[in-house]
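Asks: Next come a sequence and a model predicted from it.
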Amino acid sequence: MTLTAALLAYVLAASLLTVTPGVDTALILRTAALEGPKRAAMAALGINAGCLLWGAAVALGLGALLAASELAFNILKWSGAAYLLWLGLQMLLKPRSEFSLTSTAEEERHGQLGWFIKGLLGNLLNPKVGVFYVSFLPQFVPAGYPVGSFSFALACIHVLLGLFWAAALILATRPLATFLRRGGLVQWLDRATGSVLLVFAAGLALAKR
């Protein structure tokens, strides 16, 4: 496989995987719709920072540990499932009753940092990302290229695709902001997202290497 063919095949495959709905999409859409584009952008940055760190781990050979060690995989798997469960229950049991389009500077800073951390942890605590990278990325490394560094470059491409997709999601939800002053809709969206996160938590808990 030539370099050009490998990159084209990878971009196509990674693009399809990026737009496939998952927990990251749910978090970005919910945050964009209810918290505003700045906080949604921070959540997206956190999610993609997690992907970048996983890419670096795979390049350094650490990702192979998750593929080989059942104990390491299970520890990270249950930590991630517990984190998603906690996020989902927070939204499901304590939905907000209203949405405000304005916020103080302190709330804005804390909100943005909080959603960055949520996005980051949601990815770092998901061992399936590491196992996916260690099994998926090497397939697109052309002959004669170093697997570690080229795999990290592919992970960087995946992160760029993820950022573009997150921006598209945020822009798509922005026109809905005027409808979000309705308390009932805010509660419904919080509970719906919480339910989705619980489903993903269960899926992660049942995942196998």
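Replies: Sure, I can see it.
Asks: C-alpha from now on. contacts and neighbour counts both.
Replies: OK.
Asks: pretty sure Ala202 is touching Ala81, no?
Replies: Yes: when contacts are counted by Cα atoms under 8 Å, Ala202 is listed as touching Ala81 (6.9 Å).
Asks: Of these two, which one has the most company?
Replies: When Ala202 and Ala81 are compared for neighbours, Ala81 comes out ahead with 25 against 15, by other Cα atoms under 10 Å.
Asks: Against which helices or strands is the one helix or strand that one maps to packed?
Replies: Assigned by DSSP states H and E, Ala81 belongs to helix 70-93. Applying 3 or more Cα pairs under 8 Å, 6 or more residues apart in numbering; DSSP states H and E, we find helix 70-93 packed against helix 63-68, helix 105-124, helix 127-136, helix 183-205.
Asks: adding another structure so you can compare the two:
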Amino acid sequence: MSDIQIVSFVAASLLIIIVPGVDFALVTRQTVRYGRRAGFVVLAGLFAAALVHATLATAGLSALLVSSPRLYTAVRIAGALYLLYLGGTILWATRPRRTTAAQPVPVAAGTAGGGAPAPDAPPVEEPAVTAAEDRHVARRSFVMGITSQLLNIKVVVFYVTFVPQFVTPGAGAAARTAVLAATFIGLAVLWWACYIMLIDRLQPWLTRPSVLTVIERLTGLILVVLAIRIALSH
């Protein structure tokens, strides 16, 4: 493989990686809402799924899936339904709710005249995120990443059609395919790691209620639109 081919592959890979898609929506949403740890867990799921796709493509099994109309359609519809579920869930959670009239707040024990806490009262602390909730977020983030990527038929097609363009047929073709797939995955991980750190730096602004609501609704809408596009594609 010549230097020009290597440069062309890296340039084309970076262009494909930075184009917004399902991974962009999920990484952004989870990082903004739950912090960079959740973002990196989504990335771990994407990475695991990418390894599966790369392995199947290197072994020639992805080509069999693409060449089988029934298998191709089954994966495509399953991926579309999963994205529709994710997008619909997010949109439902951010739906406008009817507010009720404010009720009078009872005077808490240990307060002076219903105002500030008494001098000897313990300070009121905000409820912390429990370990169970943290594990739930991490588990859900990983499932989002790996499932959406495994069921993304466009990723399957990418490994079958894009990578082989830079591989010369013959002895060692499988090894060269594996190296190129690993290079692509490495570039993607590096890009998403930098992106997650950037979003984390902006989190104090992005987590403002009005901004967060917009991000949530946009994420849900993007996932639903992508689901419809995938379902209608051939």
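Replies: All right, it came through fine. Fair warning: this is a prediction, and the values are worked out from it, not measured in the lab.
Asks: where does the TM-score land?
Replies: With the length set by TM-score structural alignment, normalised by the length of structure 1, the two chains reach a TM-score of 0.90; 205 aligned residues with a Cα RMSD of 2.1 Å.
Asks: re the thing from before, may I see the helices and strands packed on helix 70-93 of structure 1 arranged in JSON lines, with distance to Thr2 of structure 1 as well?
Replies: Shown next, in JSON lines, are those (distance: least, Cα to Cα, whole Å):
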{"stretch": "helix 63-68", "distance to Thr2 of structure 1": "25"}
{"stretch": "helix 105-124", "distance to Thr2 of structure 1": "31"}
{"stretch": "helix 127-136", "distance to Thr2 of structure 1": "17"}
{"stretch": "helix 183-205", "distance to Thr2 of structure 1": "36"}
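Asks: can you tell which of those helices is closest to Leu12 of structure 1?
Replies: For Leu12 of structure 1, the closest of the helices and strands packed on helix 70-93 of structure 1 is helix 127-136, at 13.2 Å, according to Cα to Cα.
Asks: Which SSE is immediately downstream of that closest one?
Replies: Using DSSP H and E, the helix or strand that follows helix 127-136 of structure 1 in sequence is helix 147-173.
Asks: Tell me which residue is most central in structure 2.
Replies: Centroid check for structure 2 by Cα atoms, centre = their mean gives Leu26 as the closest residue, at 2.9 Å.
Asks: residues contacting it?
Replies: Contacts of Leu26 of structure 2 were listed using Cα atoms under 8 Å, 6 or more residues apart in numbering, and they are Val42, Met144, Gly145, Thr219.
Asks: Under the alignment, what does it map to in structure 1?
Replies: Under the alignment (TM-score structural alignment), Leu26 of structure 2 maps onto Leu27 of structure 1.
Asks: hang on, the earlier thing: most neighbours of all the contacts of Leu26 of structure 2, which one?
Replies: Neighbour counts for those, by other Cα under 10 Å, peak at Val42, which reaches 27 neighbours.
Asks: and the spatially closest residue to Leu3 of structure 1 that is not a sequence neighbour, how many neighbours?
Replies: Counting by Cα to Cα, 6 or more residues apart in numbering, Leu3 of structure 1 lies nearest to Pro142, which is 5.8 Å off, once chain neighbours are set aside. If you count neighbours by other Cα under 10 Å, Pro142 of structure 1 ends up with 17.
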